[in-house]
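Chemist: coords please:
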Amino acid sequence: MYLPSHFAESDLNVLHRLMQDHPLSTLVTQTSAGLDVNHIPLILSAGEGEHGVLRGHVARANPVWKDFVATTDALAVFQGADAYISPSWYPTKKENGKAVPTWNYAVVHAGGPMRVIDDAEWLRSLVTRLTTHHEAAMAQPWSVGDAPPDYIDKMIGAIVGIEITITTLVGKWKVSQNQPAQNRTGVVDGLLSGAQPNAAAMAALVAGKKD
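Modeler: Got it, this is the predicted structure:
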């Protein structure tokens, strides 16, 4: 990833927070036929290893767990807030006209060896942890025990676990750091006055609020 130093983010807590807030990863693996890309929700165990451990599951019918090059690291990409940035928001544009559009974004690349786990009890524990985590904010949280045991057994039999021990962790926060203070203020105001889906989240990042 192209990473100018002024866009680099190295704070482990900040990187982990984005991964936890945006758990749907783009998982890139090397296979016998070339690169393979899947979109897999991954849960982070932040306290394990140097950078954390990612765990999730894929459909048994998905060839990714069979056909991947174990000697090549997998890469999980986590996409945070992003937004179009109009040059009309820069006060300096009025002074000299020297401004062009750009796109702001925050992203984390987590790489490491991928391990496959085909074990029913491990998977049951993972699925329980995943649902407990993601259902926590629901008015009536669903739990694994809400479904018939034989149905859950069947569903667990249809998935395979994956685990990535993170050995490389790179963050890029392209949030107008290369602009002077008055332009950053203009970007915040412009974002908050518009209707882009991630406008408020990006405005907070431009203002320096990383979490």
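
Chemist: alpha carbons only for contacts and neighbour counts from here, please
Modeler: Fine.

Chemist: which strands and helices sit next to the helix ranked longest in the chain?
Modeler: Looking across the chain with DSSP state H, the single longest helix is helix 120-135. Counting contacts by 3 or more CA pairs under 8 Å, 6 or more residues apart in numbering; DSSP states H and E, helix 120-135 is packed against strand 53-59, helix 149-157.

Chemist: format these as CSV; extra columns: mean neighbour count.
Modeler: Listed next are those as CSV, based on neighbours: other CA atoms under 10 Å:
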stretch, mean neighbour count
strand 53-59, 20
helix 149-157, 13
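
Chemist: among these, which comes closest to residue 83?
Modeler: The closest of those to residue 83 is strand 53-59. By CA to CA, the value is 27.1 Å.

Chemist: one more sequence to fold, the one below, so I can look at both together:
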Amino acid sequence: MYTPAHFEAGPDAVQELLTRPGAANLVTITSGGLLATLLPFVYDPSVGEHGALHTHVARNNAQWSEPAIGESLMIVQGADAYISPSWYASKAEHGRVVPTWNYSTAHVYGRLVIHDDPAWIASQVRRLTNVNEAGFDHPWSVDDAPERYISGQLRAIVGLELVIARIEAKTKLSQNRSAADVDGVVAGLSARGATESAADVERARPVRA
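Modeler: Just a heads-up that it's a prediction; the model follows:
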């Protein structure tokens, strides 16, 4: 991943990308070529040296049954947003500004492990559900559905575990702009309702002497 020094993601930013509720694109190389699927995941830091990403796919999805050649990749994406040059204070000063795109992302590489075990899959689904339901006033639980129905749903999916070998991460969040330009970006994003992107820019704001 091309990452200029001022956009390098620190440990806290990487942790945020891996632990916030979301989905990632799983990319594998197989004998038939590249395969990719967008999958919700949960991060388990207790696995191996760097942790693992746990997810599942439909049993009919060939990505689990086609053996992966070499490393597999999950592309984790944080909030992203268009940045208008009209938000920069420097536009009025000299006009030498252009549009750009802000984003956070982590490329997570590792060994893909298949789990066709009902107990593992059930545990993964419960963890995934609990993570994503945590913010609801009345969170849904797997136990809210009939046991027989859930059993049938679990038989239709296969568990996947990406045991992490390395992570390349980038947070391109206006760190290369002046404090006044960052103020304008935060205000512009907030006015457009992109509150998550605005918060990311604020957190990444460089500390200047």
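
Chemist: out of the helices and strands packed on helix 120-135 of structure 1, flag the one nearest residue 12 of structure 1.
Modeler: Closest approach to residue 12 of structure 1 among those (CA to CA): strand 53-59, 13.1 Å.

Chemist: quick revisit: any idea of the angle the longest helix of structure 1 forms with helix 149-157?
Modeler: Between the axes of helix 120-135 of structure 1 and helix 149-157, defined by axes from the mean of the first three to the mean of the last three CA atoms, to 10 degrees, the angle is 100 degrees.

Chemist: read off where helix 120-135 of structure 1 ends up in structure 2.
Modeler: Aligned by TM-score structural alignment, helix 120-135 of structure 1 falls on residues 118-133 of structure 2.

Chemist: what does the matching stretch rub up against?
Modeler: Outside of stretch 118-133 of structure 2, the residues within contact range by CA atoms under 8 Å, 6 or more residues apart in numbering are 21, 40-42, 54-56, 115, 139-142, 154-155, 157-159.

Chemist: starting at the chain centroid, how far to it?
Modeler: 18 Å (CA atoms, centre = their mean, to the nearest Å).

Chemist: now render the helices and strands packed on helix 120-135 of structure 1 as JSON lines, adding distance to residue 199 of structure 1.
Modeler: Listed next are these as JSON lines, based on distance: least, CA to CA, whole Å:
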{"stretch": "strand 53-59", "distance to residue 199 of structure 1": "29"}
{"stretch": "helix 149-157", "distance to residue 199 of structure 1": "38"}
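
Chemist: out of the ones you listed, which gets nearest to residue 185 of structure 1?
Modeler: strand 53-59 (36.5 Å).

Chemist: which bit of structure 2 covers the helix or strand that comes right after that closest one?
Modeler: Sequence order places strand 74-85 as the next helix or strand after strand 53-59 of structure 1, per DSSP states H and E. Counting by TM-score structural alignment, strand 74-85 of structure 1 falls onto residues 72-83 of structure 2.

Chemist: show me what contacts the residue most central in space within structure 1?
Modeler: Nearest residue to the geometric centre of structure 1 (CA atoms, centre = their mean): residue 78, 1.9 Å. Residues in contact with residue 78 of structure 1 (CA under 8 Å, 6+ apart) are 18-19, 22-26, 107-109.

Chemist: repeat that for 6 Å
Modeler: The contact partners of residue 78 of structure 1, taken as CA atoms under 6 Å, 6 or more residues apart in numbering, are 19, 25, 107-108.

Chemist: restricted to helices, list these.
Modeler: residue 19.
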